[in-house]
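*Asks:* no sequence on hand, only this structure:
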């Protein structure tokens, strides 16, 4: 066993501020990259001469590789040290971002995106773990609040920035933009984290566990990314991915539970608060992310907003999140975390029911306002859960716990996105059929509408479809409100944790 002693001296003053900013930028860069490419897929596909469906492999390749590498963070950090692994991940992410920007074919871009996802899975969880090591235990609430801002703001900025760079410059800049950020993070963290390396060990490598993880995480992420494109379980390809995922996950959980040196420490789920916090975060983040996917779809596809105006309408959720960060740092040290979480989910439920009253006549302000309100619950949702996940764990297990929770949060976002887009279309089909069945010669109202469009059946069909999508949107927002209320009792199954008073 080779040890690197870990410093127990907390950073202070300008060093603490600089380390916080640098680590937050690392997480921001990583989370940003999961969303910034989404809006550029049609442009990339056109430039490299492939279909849009083939272009989605730019997203799928990164997501699958990232999903595989993220749970390995705990194992790799024990073997190489958290600081060393983090710096390696930043170097790899920066280099592969540059390579992605220079790609001239879809084949090379997909290969570079696989490499980018594989080397960067540790960045987000280790940026949080290392940030916590810079703060004293009683100030962890502050550290978590600051770090959480990155996973709130980055998904909001990503599509807007990606659209701007693609429209005004070239799609390659959505990757090149990572290079200066990565260089800054590498240099600053190399200097600021000296003496913060964790204890290293050389456990035997669980090759079977790694192989099972590749099949389990990779097949599940591909299923979620490609399911809608292949009509879900009507496709033998998707059925095959589902069977591989189901069997691989089952075997991997059993194997890793009994292995002496597991690559994924599933025994953490024996901790009640950890298990419930991961469950609540997964379901809650799925609702939050799903709503973030649904709003732009509705605004651009139904309400006729441009990408820029849709971004402006959805961006206010980040305003109160940023403003409330200092308050959350204080409240998590003074108030029962379960009360804070209850407030967050009640807020989410109210906003869900509020949005369920949207109509085709809504003004920009009517759409803008609930987005502003939901921002007041975002930090109260994420910060207490991050706190619960690491509560009572030894410092050597924090990176593993954060990596697992980050993995399931990311997976939940992918699952939610797939469910929302599929359900939106399915409910539209249902409502379209219900509206269209009333258009008979015996219904004077429907005949009146048809006369208003001078018998133009195609135009009437578009009007019905627009209304059907509106009703579908209302259904989904109503469902988010109900689910959020159902999650409140689960919050109170967690054990109260000690509140440290500064």
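*Replies:* All right, it came through fine. What you are looking at is a predicted structure, and each value in this text was computed from that prediction instead of being measured.
*Asks:* going by C-alpha atoms from here, please, whenever you check contacts or count neighbours.
*Replies:* Fine.
*Asks:* look up how far residue 22 lies from residue 46.
*Replies:* Using CA to CA, to the nearest Å, we find residue 46 at a distance of 36 Å from residue 22.
*Asks:* neighbour count winner among those two?
*Replies:* Neighbour count, other CA atoms under 10 Å: between residue 46 and residue 22, residue 22 has more, with 23 against 12.
*Asks:* is the residue lying farthest from the centre of the chain in a helix, a strand, or coil?
*Replies:* Each residue of the chain has a distance to the centre, and by CA atoms, centre = their mean the biggest one is for residue 442: 50.2 Å. Here residue 442 is recorded as coil under DSSP: H, G, I helix; E, B strand; the rest coil.
*Asks:* now it: how far from residue 448?
*Replies:* On the measure of CA to CA, residue 442 and residue 448 end up 11 Å apart.
*Asks:* same check on residue 205?
*Replies:* Distance from residue 205 to residue 448, by CA to CA: 73 Å.
*Asks:* next: residue 344.
*Replies:* From residue 344 to residue 448 the distance is 47 Å (CA to CA).
*Asks:* need the longest helix for this structure.
*Replies:* helix 395-436 (DSSP state H).
*Asks:* related to what we said a few turns ago, can you name the residues that contact the residue farthest from the centre of the chain?
*Replies:* The contact partners of residue 442, by CA atoms under 8 Å, 6 or more residues apart in numbering, come to none.
*Asks:* again with residue 189
*Replies:* 19, 22, 23, 87.
*Asks:* so which of those residues belong to strands?
*Replies:* Among the contacts of residue 189, no member falls in strands (DSSP state E).
*Asks:* quick one: which of the residues you listed is the most crowded by neighbours?
*Replies:* residue 23 (26 neighbours).
*Asks:* still on that earlier bit, buried residues in the following helix or strand past the longest helix of the chain, which are they?
*Replies:* Using DSSP states H and E, the helix or strand that follows helix 395-436 in sequence is helix 444-452. Under the neighbour-count criterion of 16 or more other CA atoms under 10 Å, helix 444-452 has 446, 450 buried.
*Asks:* packing partners of helix 444-452?
*Replies:* Applying 3 or more CA pairs under 8 Å, 6 or more residues apart in numbering; DSSP states H and E, we find helix 444-452 packed against no helix or strand.
*Asks:* one more to weigh against that first structure:
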């Protein structure tokens, strides 16, 4: 949790250091770490966990952290500020933190607790609504709020923050859902899953180079291409069957990685192109907070969809396994299975659970595709800054 400010501080420092005409190149280079880090980490971690022990995966960060700390002291210079730092608005901070935590718990545990049939879910919902109300009212009435709503008077930033929320929902979901799908349905080992996930990095690297080469393009066009590539990847994954191959996972991962890489740079350019330098810290913090919250929120929703869909489809498919189903009397339908034998029934039940689970994952991929397509028209609500026209 204490590492949460690192990315927004790094990005605001980067944007403040480089002139606006070089923000595209600087953001592209920064995007290497943002996009590739979550891809390389699970890949290497999966190999280490399989070769040694899962605990060793957590020690991998230690040498990189030490080098980073040394680099900060040697190369990063403190920025000169023309105004004194603001006092922390504890009321706004605690209200926002409570609202986000309550919503995360509600969506993460809602399916397990049968949603609003559970007292816990009701309490979390009431707490989230109350905390949001307190945060909004307090922010509008205090002189120095934790997050100033004046920031959202900037049209590009307001459009960008909505797009960033959806981008956050899309960014990590497939990377979290795909490994569990491959383990549950195909029985792939951790090392193979890690290598398949690493193919996403190929697309991301290619996209960053493409973005640098087309830096004179309208960033709205590049962002639209990025969301379209992710939509095509999600649609292809929604057509998977139980016999999906390595190639099926690899090429869809490459396409998804390309879409993410194409989206990151133009999204940040649109958001921060018209933000005043003294507001970059606040703008970057809100951006990454909402992006990370959206990612965890949609992952929780996706897991709930898989669990719910698996239960519903298991019950629906089990209705066909009955002595009253005359189609099961024909050998060309049942094959080697004899539904009068308990072993055959157990085998059929296992296959039904696999197919029902697959349907749950396919439903997530369909929702992913819809979320990729929906924001594309709204991208064009953003305006190009004068120096990009």
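*Replies:* Arrived safely, thanks for sending. None of these values were measured; they are calculated from a predicted model.
*Asks:* strands of the stretch 251-400 of structure 1, residue ranges please.
*Replies:* Along the stretch 251-400 of structure 1, no segments are classed as strands by DSSP state E, counting those that start in this stretch.
*Asks:* which parts of it are helices?
*Replies:* When assigned using DSSP state H, counting those that start in this stretch, the helices of the stretch 251-400 of structure 1 occupy the ranges 272-301, 307-314, 317-331, 337-355, 364-390, 395-436.
*Asks:* could you tell me where the second one falls in structure 2?
*Replies:* Right, helix 307-314 of structure 1. On the basis of TM-score structural alignment, helix 307-314 of structure 1 is assigned to residues 190-197 in structure 2.
*Asks:* that stretch: average distance to aligned residues in structure 1?
*Replies:* Mean deviation of stretch 190-197 of structure 2 relative to structure 1 after superposition (mean CA distance after the TM-score superposition for structure 1): 1.7 Å.
*Asks:* coming back round to it: with the contacts of residue 189 of structure 1 in mind, which one is nearest to residue 99 of structure 1?
*Replies:* Nearest to residue 99 of structure 1 among these is residue 87, at 18.4 Å by CA to CA.
*Asks:* can you tell me how far the closest one sits from residue 345 of structure 1?
*Replies:* 36 Å.
*Asks:* just residue 418 of structure 1 next, same as before
*Replies:* Using CA to CA, residue 418 of structure 1 is found at 22 Å from residue 345 of structure 1.
*Asks:* likewise for residue 146 of structure 1?
*Replies:* 21 Å.
*Asks:* tell me which of these two has more neighbours.
*Replies:* Relative neighbour count places residue 345 above the other of residue 146 of structure 1 and residue 345, with 25 against 22, counting by other CA under 10 Å.
*Asks:* which ones are touching that one?
*Replies:* If a contact means CA under 8 Å, 6+ apart, then residue 345 of structure 1 has 377, 381, 484, 485, 487, 488 as its contacts.
*Asks:* now check structure 2 for the residue matching it.
*Replies:* By TM-score structural alignment, residue 345 of structure 1 lines up with residue 227 in structure 2.
*Asks:* then residue 89 of structure 1?
*Replies:* For residue 89 of structure 1, no residue is aligned by TM-score structural alignment.
*Asks:* verify the stated contact: residue 89 of structure 1 with residue 120.
*Replies:* Yes - with contact defined as CA atoms under 8 Å, residue 89 of structure 1 counts as touching residue 120 (5.1 Å).
*Asks:* so between these two, which is more surrounded?
*Replies:* residue 120 (26 against 23).
*Asks:* and the more buried one, how close does it get to residue 478 of structure 1?
*Replies:* 37 Å.
*Asks:* what's the answer for residue 271 of structure 1, then?
*Replies:* With distances taken as CA to CA, residue 271 of structure 1 is found 33 Å from residue 478 of structure 1.
*Asks:* repeat for residue 205 of structure 1
*Replies:* 48 Å.
*Asks:* and these two? Which one has more around it.
*Replies:* Neighbour count, other CA under 10 Å: between residue 205 of structure 1 and residue 478, residue 478 has more, with 20 against 13.
*Asks:* counterpart of the more buried one in structure 2?
*Replies:* So residue 478 of structure 1 corresponds to residue 366, using TM-score structural alignment.
*Asks:* in this structure that match contacts residue 238, no?
*Replies:* Yes - at 5.6 Å, residue 366 of structure 2 and residue 238 qualify as touching, with contact defined as CA under 8 Å.
*Asks:* which position in structure 1 pairs with residue 90 of structure 2?
*Replies:* So, by TM-score structural alignment, residue 90 of structure 2 is matched to residue 207.
*Asks:* if I look at that match, how far off is residue 241 of structure 1?
*Replies:* 22 Å.
*Asks:* higher neighbour count, these two?
*Replies:* Per other CA under 10 Å, whichever of residue 207 of structure 1 and residue 241 has more neighbours is residue 241, with 21 against 11.
*Asks:* is the more buried one in a helix, a strand, or coil?
*Replies:* helix.
*Asks:* show me what it aligns to in structure 2.
*Replies:* In structure 2, the residue matched to residue 241 of structure 1 (TM-score structural alignment) is residue 124.
*Asks:* report the contact partners of its match.
*Replies:* 102, 103, 105, 106.
*Asks:* nearest residue to the third one in space, please, no chain neighbours.
*Replies:* Pointing back at residue 105 of structure 2 there. Nearest residue to residue 105 of structure 2 in three dimensions, chain neighbours excluded: residue 124, at 7.1 Å (CA to CA, 6 or more residues apart in numbering).
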